[in-house]
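Trainee: I need the structure of the sequence given here:
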Amino acid sequence: MPRHPRTAARQELADFLKSRRARLIPADVDLPVTKRRRTPGLRREEVAHLAGVGLTWYTWLEQGRAIEVSSYFLEQIARALRLDREERAHLFVLANNRAALAGNAGSFAVAPAHQRMLACFEGPAYIATANLDVLAWNETLNAVFGDLSLVPAENRNMLWLMFADPAQRASIPNWAEAARAMLARFRIEYGRHQGDERFNQLIQRLCAVSSEFLAWWPQHDVTIKPEGPKRFSSPLVGEMELEQTTLLLEGAVGTRLVVYAPANSESAARIAALRQGWLAGRRP
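Mentor: This next block holds a predicted model:
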């Protein structure tokens, strides 16, 4: 049996390191540029040299081998690969250099009080799991984005709707930018919940139906950078600007409340008109 065998649990870490190494060129890190380079980006030995760590240990880490590395080792790798704050945090999570998330990620139960809370918001609002399965939502979300109760339960997921629902895609003027931002945030949660089959099943389904998802997922982008107002378009009232706020809820790991507040008075008026029309149509 080989020393420090490769493990499936470390494959995400291995792929992440390769993707970060491939995006750099020698000039980015003040190394001399040579004419003959068969490897895209930096070589492993160049990363190890920049980080001041042993080449063997870095190679094993990038190969997904079951080795233990110190916080200092990871800090040096993060510095050598020019990782930003979110990427550095992602590296530490993937390397299992922190305690596992506590609690049951699937144990959250929506109570009547949660529904009453959602109804109080002026804009669309919903409660979702870490993998973006929607557990509860308000009537304003139905009015603005379409009736979620008509969506099959297995597709009632914000990432699925973003990539696989034509109506949702058509309602977002800057779809590619918004989709990539959502995917980058989802990737962080995927790293925190490795082994959760709900994530794996969703990823497999999206790879089968979306060419964009299939192309972007291997790029390993991770970010939680603040975003500006999100733009949505409705054939009934036109374009709206909404500001997203996300809050974690107690009761299950990763469960969050997501609220879209109108960014200006025009958007507030258009949302109010959609909600009024929706509720009028729902009354007997």
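Trainee: Every contact and neighbour count from this point should use C-alpha atoms.
Mentor: Fine.
Trainee: And for E189, the neighbour number?
Mentor: 18 (other C-alpha atoms under 10 Å).
Trainee: residues contacting it?
Mentor: For E189, the contact set (C-alpha atoms under 8 Å, 6 or more residues apart in numbering) comprises A130, N131, G254.
Trainee: After the helix or strand where it lies, heading C-terminal, what element do we hit next?
Mentor: Using DSSP states H and E, E189 falls within helix 175-192. Where DSSP H and E defines the elements, the next helix or strand beyond helix 175-192 is helix 197-209.
Trainee: just how off-centre is the helix holding E189 within its chain?
Mentor: The chain centroid and the centroid of helix 175-192 are separated by 3 Å, computed with C-alpha atoms, centre = their mean, to the nearest Å.
Trainee: give me every residue that touches R169.
Mentor: Under the criterion of C-alpha under 8 Å, 6+ apart, the contact list for R169 reads L161, M162, F163, W175.
Trainee: what's the neighbour count on the last one?
Mentor: The number of residues packed near W175 is 17, by other C-alpha under 10 Å.
Trainee: One more, please, to line up against the first structure:
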Amino acid sequence: MPRSERRTELREFLVSRRARITPQEAGLPLGGPRRRTPGLRREEVAVLAGVSASWYQWLEQGRDISVSPQVLDAVSRVLRLSAAEVRHLYLLAGLNPPASERVSARRDMCDGLRRLIDTWMPYPAHIMDRYYNCVMYNAAATAVFGMGEDSTPRNCLVDFFADPLFRSRTLSWETNARTVVAQFRAACAAHPEDEGFRAVLAEVSALSPEFNALWAERDIEDQGQIRKELMHPRAGLLAVESTAMRVPARPDLLIVLHTPLPEADTAAKLEWLANGSDGVRMLGA
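Mentor: Below is the predicted model:
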């Protein structure tokens, strides 16, 4: 978008968002001078955001002024902007949008995600947070991978390297280990100051020399698809392809769906394993 058009859009966008917020919603006292419009005045937005009235007026006018992420965040809070609106404001102001995690995640997505992985039955599906903690899984994930067989919260990275049950069932462990570590390193690199990642790294490093050796290689990979081969104690050989996806409205979660591959009559075996199991269990999402 040309700069002149971006400034015009910035002005119109801020004016329209300001008009949506009533003084009562912003926590301002009732009464005062009679209003021409139900929304906030420029001066009120400035006070609530902690900036000068002149500066906010210049921002709305699209003037060539210095804009910081901190000030845009303050204005966003006053105007109650959604995640998409915050990103739009940053772009119109000429700044790179904030990382998705800085925008408050929509908690109402959880019910929809539960329905998603439930509908994926009889194929395994689970959802991880950004630290690879498993927060949701369907019954097929329990039948195939043993998820939820006890009440202990599980971390998928730690289980991959340190859980004997998972290791015993996974024929493709050697092939996939390097990819798993490279993908986790990419996630860590995007959050260099996040103590949650450091805690997971400390735990898995203390448990697995194999992880430490792969981590030292410093490989980086994006999330994507991984072929998995398992030897299940009841169903025998299973071949699936896992696909990891993110939902923009919940960037803190990673959805992992497993699709049966043609080998070993996997689809029929998964349906048989899932027969008699129902529901989606939660681990604190």
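Trainee: Work out the TM-score between the chains.
Mentor: For these two chains in superposition, a TM-score of 0.58 is obtained (TM-score structural alignment, normalised by the length of structure 1); 181 aligned residues with a C-alpha RMSD of 2.5 Å.
Trainee: Once you drop chain neighbours, what's closest to the counterpart of V222 of structure 1 in structure 2?
Mentor: For V222 of structure 1, the aligned position in structure 2 is occupied by I220, per TM-score structural alignment. Here the nearest residue to I220 of structure 2 in space, its sequence neighbours aside, is A182; by C-alpha to C-alpha, 6 or more residues apart in numbering that works out to 4.4 Å.
Trainee: quick revisit: buried subset of the contacts of R169 of structure 1?
Mentor: Neighbour-count burial (16 or more other C-alpha atoms under 10 Å) applied to these gives M162, F163, W175.
Trainee: the strands in the stretch 151-285 of structure 2, which residues?
Mentor: For the stretch 151-285 of structure 2, the strands identified by DSSP state E, counting those that start in this stretch occupy 225-232, 236-247, 250-260, 280-282, in order along the chain.
Trainee: Of the contacts of R169 of structure 1, which are still contacts in structure 2?
Mentor: Compared against structure 2 with both residues aligned by TM-score structural alignment, their matches' C-alpha atoms under 8 Å, those retain M162, F163, W175.
Trainee: show me the contacts for the last one.
Mentor: W175 of structure 1 sits next to R169 when contact means C-alpha under 8 Å, 6+ apart.
Trainee: Quickly note the distance from it to Y190 of structure 1.
Mentor: As for W175 of structure 1, its distance to Y190 of structure 1 is 22 Å (criterion: C-alpha to C-alpha, to the nearest Å).
Trainee: Same question for the first one.
Mentor: When C-alpha to C-alpha is the yardstick, M162 of structure 1 and Y190 of structure 1 sit 17 Å from each other.
Trainee: Repeat that for the second one.
Mentor: Distance check for F163 of structure 1 against Y190 of structure 1: by C-alpha to C-alpha, it reads 17 Å.
Trainee: rewinding a little: in structure 2, which of the contacts of E189 of structure 1 still touch?
Mentor: Among the contacts of E189 of structure 1, the ones still in contact in structure 2 (both residues aligned by TM-score structural alignment, their matches' C-alpha under 8 Å) are A130.
Trainee: Scan the contacts of E189 of structure 1 and report the most crowded one.
Mentor: Among the contacts of E189 of structure 1, G254 has the most neighbours (other C-alpha under 10 Å), with 24 neighbours.
Trainee: just checking, it touches L248?
Mentor: Yes: the criterion here is C-alpha atoms under 8 Å, and G254 of structure 1 meets it with L248 at 6.6 Å.
Trainee: ok, now which ones touch R102 of structure 2?
Mentor: Contact partners of R102 of structure 2, counting by C-alpha under 8 Å, 6+ apart, are absent.
Trainee: Tell me how far it lies from V280 of structure 2.
Mentor: Distance from R102 of structure 2 to V280 of structure 2, counting by C-alpha to C-alpha: 29 Å.
Trainee: which non-adjacent residue is nearest the residue most central in space within structure 1?
Mentor: Centroid-nearest residue in structure 1: F186, 1.6 Å away (criterion: C-alpha atoms, centre = their mean). Of all residues beyond its chain neighbours, the one nearest F186 of structure 1 is N131 (6.9 Å), with distances taken as C-alpha to C-alpha, 6+ apart.
Trainee: Can you name the residues that contact the one you found?
Mentor: Each residue near N131 of structure 1 by C-alpha under 8 Å, 6+ apart is listed here: N157, F186, E189, Y190, R198, F199.
Trainee: Surely it is within a helix?
Mentor: No: counting by DSSP: H, G, I helix; E, B strand; the rest coil, N131 of structure 1 is not part of a helix but coil.
Trainee: And the buried ones among the contacts of R169 of structure 1, which is closest to I203 of structure 1?
Mentor: Proximity of these to I203 of structure 1 was ranked by C-alpha to C-alpha; the top entry is F163 with 11.1 Å.
Trainee: returning to that earlier point: show me the contacts of R169 of structure 1 that map onto helices.
Mentor: Taking DSSP state H, the ones among the contacts of R169 of structure 1 that sit in helices are L161, M162, F163, W175.
Trainee: Return the residue of structure 2 aligned against the second one.
Mentor: Using TM-score structural alignment to pair residues, one finds that M162 of structure 1 aligns to F160 in structure 2.
Trainee: Its match contacts T170, doesn't it?
Mentor: No: shown here, F160 of structure 2 and T170 do not form a contact pair, counting by C-alpha under 8 Å, at 9.2 Å.
Trainee: so is R6 of structure 2 in a helix, a strand, or just coil?
Mentor: Looking at R6 of structure 2 with three-state DSSP, the answer is helix.
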